[in-house]
Every structure is written in structure tokens, then in C-alpha cells.
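Trainee: no sequence for this one, just the structure:
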């Protein structure tokens, strides 16, 4: 068994030498909306059109949220030519007409399938029909594919093989389709997903609408559980390929069968939601919301439209923040940005308010004199050698660092 795993890992490493040329997609982490946590099997043509309208009217489209991803349960089956078709009761106009509507709004449409015969929801998957389905998606005008791994083999080599087969099929269409590998991190996709053609790859189980879950190993990830799993993965992220810690539960407040597990998880505080969004931006994560954007809480909308946080996520360098301090309830991230700048995120993981002070040189390995500004409070630290302050439980501070004396 050990020899088989070593051989499989070597095989995958060998393939990384021959990563295919891809269209220029996902040079920064994709931003958008996904139907899964809130709507599941209730997804429909009518809903997607309403979401497209709401993204434009709310200002989210202008902020960069451009992909609308239809998750599981959309498939009706295959026709006599083995082509997928949607559930016509919920998508009576077909997918091409829906894609045309979304595109007319200046947005892009995503879709879902699975690397097995059946999806997680039990409808038709794409295994052994990869080229058929990739061609169909391209013909419809699809811009993003989320490709799941339910009902598929456990081993890494099979996962790589199945994902690469779809990656090759998407590449052959010559359409710029973002390829989202939804393997949940069990087979370490950060090692091989780029070689399979992936633009983003899941690093954990599904996100749940809670700060922390004690059921972590059974796929019940809270926000903090997921944050802890991202340490050390920063070296695998960069333009064209990003680690994906799953959807933003920001703003769900316990709604949605999947994220709340039918009411088992009751949602998070506004502080915890802001922390999730801020850290996802630090981690160069895809920013895929799944709240009802037709009816957004004003405070949640302010979080999701924070231009400075979005700019950190979308920075051209594509760097994922590295954890520099991980002790005594504190987690401190450093992210190098374009323009000779840094973003620093300080997270209070404890359940009580606490004061902090972190030296730039000794703790964060940032040398010289810097001007620091905390984004949420707009507090300035002039020519500072340290970042200091106080944080409530589960809150975070984001400092933007520029060389002292430079114009911002």
C-alpha cells in the first residue's frame, strides 16, 4: 500500500513537468456567487436570473463578483446523443439562453458536475463523458466548472487521472473556462491540481455556518477549523491556480440546509463573518458568496464590498499569506503585495478580548521603517516598528504597510 502511494505520487510529480497551456483565466482568485449552501435543489432559471440582476443592482458586480455558479441538482439526464440536458421543469429555456442572459449583464455563468457517474446529489455525472460534457458546456457558453468528487475512488492517482481527463477536455474546447477542482483536500490536490488543468482546488471539507465545529474530521468545518488547515499551503498558490478553502458563509446567519446542516449550526456573529471574509482575502482565496444577494443585510453588504479587502485578495502578485505567529491564541498572517507593500492580519482566536503587540522585524520578518494603517478603524501607526492594539474575541485587524515616507 505504501509503495503504491509512493509510485502514484511520483507519477503525478512527473506529470507536473508537462502542465498544459491554459487560457488566461483565474490570474486572480475568482469572485462570484454559488447556489449550494442556501438553495441546493431549489436552483432554477428564474433564481439565477434574479441573482444576476441583484449582483448588478447591489454593486457586487462592479466590485468584482462576476461568476454565478449553478451547483448540484440542475441535470435532467442525457439525450440520445449522450449530451447532458437540464431539468426542464426548473430550466425550461435551456442553459444557452440562461448563459446569454447572464452574459448580457456583464457576468459569467458557472456549472457543476462530478468525476463519477453520479453527483453528490445523485444526478448524472461526467465520468467517461468528459469530452462530451466539456463540448456541451462550451457550446452553452459556460465560463466556470465546479467538478466534484463524490462516488469516486479514494486514491490519489485515480483522482488525478479523472480530474486531468476533464481538464484536458476543457482545454480542447478552446473556451476560457475556469476549472474548479472540488476534491475536499483528502488527496492533497495542491500537489497535482495544476497539472490536471485546475485553476483552484479545495483544501478542506465543506464549510459550515459556525465559528468552530467539534466534528471537524466528519466534514463539519467551521470557519476557524478551515483557517487552521490553510497553514503551509501558501507555496502552492499563485496566478492561475489558488487554494480554495470553500464558500463564504458570510451573511447566511444560519440559513441554508447544507451550511447549517438543517439547523444544527445557527450561524455566526457579524464579527466572525467579517473575520472570515478578511482572512479569505489574505489567503488569496476565491470569494464565492452564497447568501441571498437579493436581500442582503446592510452590515454584511459593507463587508462584502470592502474595496481594500477585495484589493488584497485580488492583488496581481497572487500571493497567499503565510502564518508568521501561531501561539497563545494569536494567529498573525503576512502577505506581500505589489507596490512594495505588505498586508498584516492579526486574529484573536481566544474567547476573550486581548491586547497585542507584534514586532515587525522579530515576529514578522519585515525590516526597515513602515507606516501602518489598520483598515477597519483607519488607525495610523507612523514609522512603526510594531503593530499594536486590542481585539475582541474572534475579531481580526488588517494593517496595510507602506515604506515610511512613501505616498499612499
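Mentor: That came through, no problem. The model shown is predicted, which means the values in this text are computed figures rather than measured ones.
Trainee: alpha carbons only for contacts and neighbour counts from here, please
Mentor: Will do.
Trainee: didn't residue 397 look like it was pressed against residue 376?
Mentor: Yes. Checked against C-alpha atoms under 8 Å, the pair residue 397 and residue 376 is within contact range at 7.0 Å.
Trainee: Who has more neighbours out of those two?
Mentor: Set residue 397 next to residue 376 and count neighbours by other C-alpha atoms under 10 Å: residue 397 wins out with 23 against 13.
Trainee: For this protein, which segments count as helices?
Mentor: Secondary structure of the chain (DSSP state H): helices at 2-15, 36-39, 45-57, 60-63, 94-104, 130-140, 156-172, 223-228, 257-260, 270-282, 298-304, 307-313.
Trainee: now the angle from the fifth one to helix 45-57?
Mentor: If you take axes from the mean of the first three to the mean of the last three C-alpha atoms, to 10 degrees, helix 94-104 sits at 10 degrees to helix 45-57.
Trainee: Spit out the contact partners of residue 257.
Mentor: Residues near residue 257 by C-alpha atoms under 8 Å, 6 or more residues apart in numbering: 37, 38, 39, 40, 263.
Trainee: Can you lay out the residues you listed as a markdown table showing neighbour count and distance to residue 127?
Mentor: Output for these, formatted as a markdown table (neighbours: other C-alpha atoms under 10 Å; distance: C-alpha to C-alpha, whole Å):
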| residue | neighbour count | distance to residue 127 |
| --- | --- | --- |
| 37 | 25 | 24 |
| 38 | 21 | 27 |
| 39 | 21 | 25 |
| 40 | 19 | 22 |
| 263 | 14 | 33 |
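Trainee: also this one, for the comparison:
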């Protein structure tokens, strides 16, 4: 995806009890029904470093470097050729043609060479009439192109969304959905298991249709680009900072973890860790955050030029293990205060991965607790703590501390001892304008107002989802007074009593619905100013003031 045009989500409720686990993929791409990408795909793509400045030799040299550095053995095993590999026109039979100046031996040869190295073969195409670079697109050639890719031994298809034409009688969302559905069906019909990466959501970022598209892409593929591209490398200015781009992509990706599950992955774009434009600490931050979010780890550097230190960071087995955790439950934000972001990720076997991002330009001493990141504790309970970057291990009864360099991210794996009890989903609830659901003034008297406010990581912005349908802070419940059903009724904080006004159901679209009234938790009037109250109101179409990111 090179530019954003316009387009995602009315979908089924995840749970009535606010404690649903991620759900299994429903998107096999082979007629055998083979489940694909049950953990986030890993590999390499040329685009963010080379753009169109590559050849067959470039692709194969980087493939060999993945093997020789050991990165392929660590999981970076799918090599994808991005835009510009093909000619602008098809041959007499309507088939795509490789650019002979770039690929004198053809794409089947590239696939053969990659397979001989023990790697997988990825390729780029576009759902439109032409690619973002102006080359032949797949529009109207779905099965023909899928069959051609399968004949070349392709294992992974990235389908962009530039130049998708308007279709009479269809909305843009419907046209995109039809295109991606047809390519998904075509891939399945080949009988070859081909992982399908969709770019459709990225073309609707910033519109009311974004959540709608995010709601259906999982039916057709295993991963999807949902927003802006990461900043590309500029060889004329190799040290120009790209850190703000990494933060931007992290920022739009982490609130939508509700769309992820084994076989379905949000893709915030390439890893540029180790490349020009990031410091070593910033590179480790990107790796940490992508792993914490369960994002695909698709490297886009010149692997042949990576330093030994960068290879070691990219190949950090403990960080990769978090990304590839088989539970497939993405991490979520516990708290943000403008300087530090704290995220927690449930892992298979009961561990949790904790990432603490330092946004500031200086070293910060950070602290949190095991209870804050979701452990309930218990008598005699201790926790093993492993720093995934230094390798240091320690034991704690609750406190977690780290000294984090500028733009760095501490990454810890927390292992509870026997008798530590269970875990709970808790953290901040984020809504319109990135503002937090806030118990006004930290009041605990019944009737205390609930508002939106800037996120500060304070206790009155920490909400617990105990699994009984309630949403709690400071020991009390988010409440519709008197279990009212009148639209516009302000919500508040009250003693938990099991009433219908304290029941909430979270939908994948991000709506938090009170089943008693059928209305959505709503920021009054669509406001985002600090102190704006919350009410219940009929659920609209992907309204920002009714879309919430919950700690689950």
C-alpha cells in the first residue's frame, strides 16, 4: 500500500461476559482446509528498504543472507518480492509477465531457488486494475493469477488495494470485499496452501468504514495491513529518523487487538529494526512492541548489510517466542501516561509478557506491579522475571522495575509460582481521540460521574473485567442508574449489585453495549474534551464516540 484512499465493522459480539479469548481462524486457503498462519507470519520483504530498486539478484542475495545469518532458522523464512516485479501489460494469453530486466530467469526460478534454500516464496500483487507502481493488477484475473502463482510455487500472496475501480451499484466497501473474497476463493481453488495478506483495511483508515472492513478480512485471509506504511529507507539520507513512523504504526495497531486470533493477524507493516533511521534502542523497541502485539515480523532491511548486533537483536529467541506464542492472544495496554506505555500479553501456560515503552528522549526509571499486569497473586506467591533483552532473571513478590533508555522498551516475561492464583483482564479503556474512560476525581460515592479524560495511568483509569459482564474500577461498577433504558441517560459509578444496568457486552466492532437497553456506551454529543460525560445512546455506524478498546 503506497497511499490511502477511502474504507471497517458491524460484527458479532465477542462475548456477553467481556472475557472472550481470541477465536480460531475461519480462513483456510487450501481446498484441504489446512489452517494457515496460526502464529504471526515471519519473513522478509524488499519494499521498505529497496522500494523498486531491486533485481532478482537482490532478492536472492537477501534470501541467502537470511540463511547464513541464522535468521531464517529463527523464523524469518518467507521471502516476498513486492511491487514492480511485473510488466505493465499481460502476455497474449492474459498472463502476468515478470520484468525481464529485473528477473531474467523468471519468477518460477526465484521460487525454486528460495525453496532450495529451505525458504518460502512470497509475491506481491494488487486487487486493482494496476498496482500502486503502475504495473498489471489482478482485477478480473483472480483465478488466472492464483493458478499462475501456484504453478510458480508461491506460498504467500500480498494483495494491495490501489486502483480498485468503482462498480455501479456497489459501495467502495462492497467492491473491495468482493475483490478480496474472489482472490481468496481463487487461492483455495488452486489446492495449494497460500497465506493471504490483505491490504484492504489500509484504504479505509480514518473513515467510518474502517471497522467494517476489519470485520470481514479475517474471513478471507490470515493477515492484513490496516493503516499507514512504515517510513521507507532513503539511501541519500540514510540516518533520517524513522522512529515517529514506528510509533504511529504502533499507535493505530494496538487499540484494535480485538480483531486478532490464531490465523488472523493485524499487520502494522514491516520491521525496519537494524536499518538506517533507528537507533539500537529504537530497533529493540519495534521488535518488542510488534512481539507484544502479536504482529507479523516481516523484516525489510538489506540483510546482507546487517551488523552482528542487529542480527542478534532480530534473532532474539525469547522475543520471537512471545510473538509466536501459541495462545495467539495479543497484548493490550495496561496504562499510558504520556511518557510510559505499559502493555501485558497473556501467554500459553500462564506466563505474561510485559512491555514498557519509554516515549521520552531520556532514560526513565519505570515501575509497575504484577497485579497491574493481570496477576491476582496469593499467599506465598512469587514471580520469576526474565528480562528478554539482557537475559537477567530475578524473583519478585509483586514489584516490577526497569531503567529504560530513551525510546527504549523493557520487555519482561513473568512466570507465576504454584499457588499464585489466576489472572484478570484489567487496564485502561480507550476511546475517542485516544482519551481514557475515567472515574471523575477518583470518587467512589454512588453516582460519581464517568467521563473521558487524557490518559495518565492513574487508578481511576484502571478498569477490571472480572468475566461476569461488569466493568469495574476502584471496587465499583460502571452503571446505568436504575437500569434505565432511556437514550441519553448518563452512566456513573455505583456499588456492584448485579443489576441489568451493570451488564455490558463487548462487540468486535468496539461497541460496549448494555443489553438491558440495547444501547451503546457513548461519549455525550461526540465530544472528546476532558470531562465530557458518558451516556447510553442507540448504536450508530462505527461512531468514534461509541468505539472502545478494552483490556482483553
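Mentor: It's in. Source: prediction; values computed, not measured.
Trainee: picking up where we left off before, from the contacts of residue 257 of structure 1, which is closest to residue 372 of structure 1?
Mentor: Relative to residue 372 of structure 1, the closest of the contacts of residue 257 of structure 1 is residue 37; by C-alpha to C-alpha it sits at 37.2 Å.
Trainee: which one of the contacts of residue 257 of structure 1 sits closest to residue 169 of structure 1?
Mentor: Proximity of the contacts of residue 257 of structure 1 to residue 169 of structure 1 (C-alpha to C-alpha) peaks at residue 40, which lies at 26.9 Å.
Trainee: In structure 2, what residue corresponds to the closest one?
Mentor: Pairing criterion TM-score structural alignment: the partner of residue 40 of structure 1 within structure 2 is identified as residue 51.
Trainee: what's the answer for residue 102 of structure 1, then?
Mentor: Looking across to structure 2 (by TM-score structural alignment), residue 102 of structure 1 lines up with residue 114.
Trainee: Same question for residue 355 of structure 1.
Mentor: So residue 355 of structure 1 corresponds to residue 365, using TM-score structural alignment.
Trainee: My guess is its match contacts residue 404. True?
Mentor: Yes. Counting by C-alpha under 8 Å, residue 365 of structure 2 does reach residue 404; the two are 6.3 Å apart.
Trainee: ok, the two, which is more surrounded?
Mentor: Ranked by neighbour count (other C-alpha under 10 Å), residue 365 of structure 2 and residue 404 place residue 404 first, with 22 against 11.
Trainee: what sits against the residue mapped onto the more buried one from structure 1?
Mentor: Using TM-score structural alignment as the criterion, the counterpart of residue 404 of structure 2 in structure 1 is residue 391. Listed by C-alpha under 8 Å, 6+ apart, the contact partners of residue 391 of structure 1 are 348, 353, 354, 355, 356, 397.
Trainee: Just those: which are in strands?
Mentor: Residues of these located in strands (DSSP state E): 348, 354, 355, 356, 397.
Trainee: ok, now which ones touch the fourth one?
Mentor: Think residue 356 of structure 1. Applying C-alpha under 8 Å, 6+ apart, one finds that residue 356 of structure 1 lies in contact with 387, 388, 389, 390, 391.
Trainee: can we see that at 7 Å?
Mentor: Applying C-alpha atoms under 7 Å, 6 or more residues apart in numbering, we find residue 356 of structure 1 in contact with 388, 389, 390.
Trainee: The nearest residue to residue 52 of structure 2 once chain neighbours are set aside: neighbour count?
Mentor: Of all residues beyond its chain neighbours, the one nearest residue 52 of structure 2 is residue 84 (5.8 Å), with distances taken as C-alpha to C-alpha, 6 or more residues apart in numbering. Using other C-alpha under 10 Å, residue 84 of structure 2 has 24 other residues around it.
Trainee: Equivalent analysis for residue 133 of structure 1, please.
Mentor: 21.
Trainee: Matching it against structure 2, which residue comes up?
Mentor: The criterion is TM-score structural alignment: under it, residue 133 of structure 1 has residue 145 as its aligned partner in structure 2.
Trainee: Tell me how far the match of residue 102 of structure 1 lies from residue 43 of structure 2.
Mentor: Between residue 114 of structure 2 and residue 43 of structure 2 the distance, using C-alpha to C-alpha, to the nearest Å, works out to 12 Å.
Trainee: Compare those two (neighbour count), which wins?
Mentor: residue 43 (26 against 22).
Trainee: ok now do the closest residue to the more buried one other than its chain neighbours, which residues does it touch?
Mentor: Once its chain neighbours are removed from consideration, residue 43 of structure 2 has its nearest residue in residue 76; the separation is 3.8 Å (C-alpha to C-alpha, 6+ apart). Contact criterion C-alpha under 7 Å, 6+ apart gives 42, 43, 44 as the residues in contact with residue 76 of structure 2.
Trainee: Would you format the residues you listed as JSON lines with distance to residue 322 of structure 2 included?
Mentor: What follows is the contacts of residue 76 of structure 2, written out as JSON lines (distance: C-alpha to C-alpha, whole Å):
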{"residue": "42", "distance to residue 322 of structure 2": "13"}
{"residue": "43", "distance to residue 322 of structure 2": "16"}
{"residue": "44", "distance to residue 322 of structure 2": "19"}
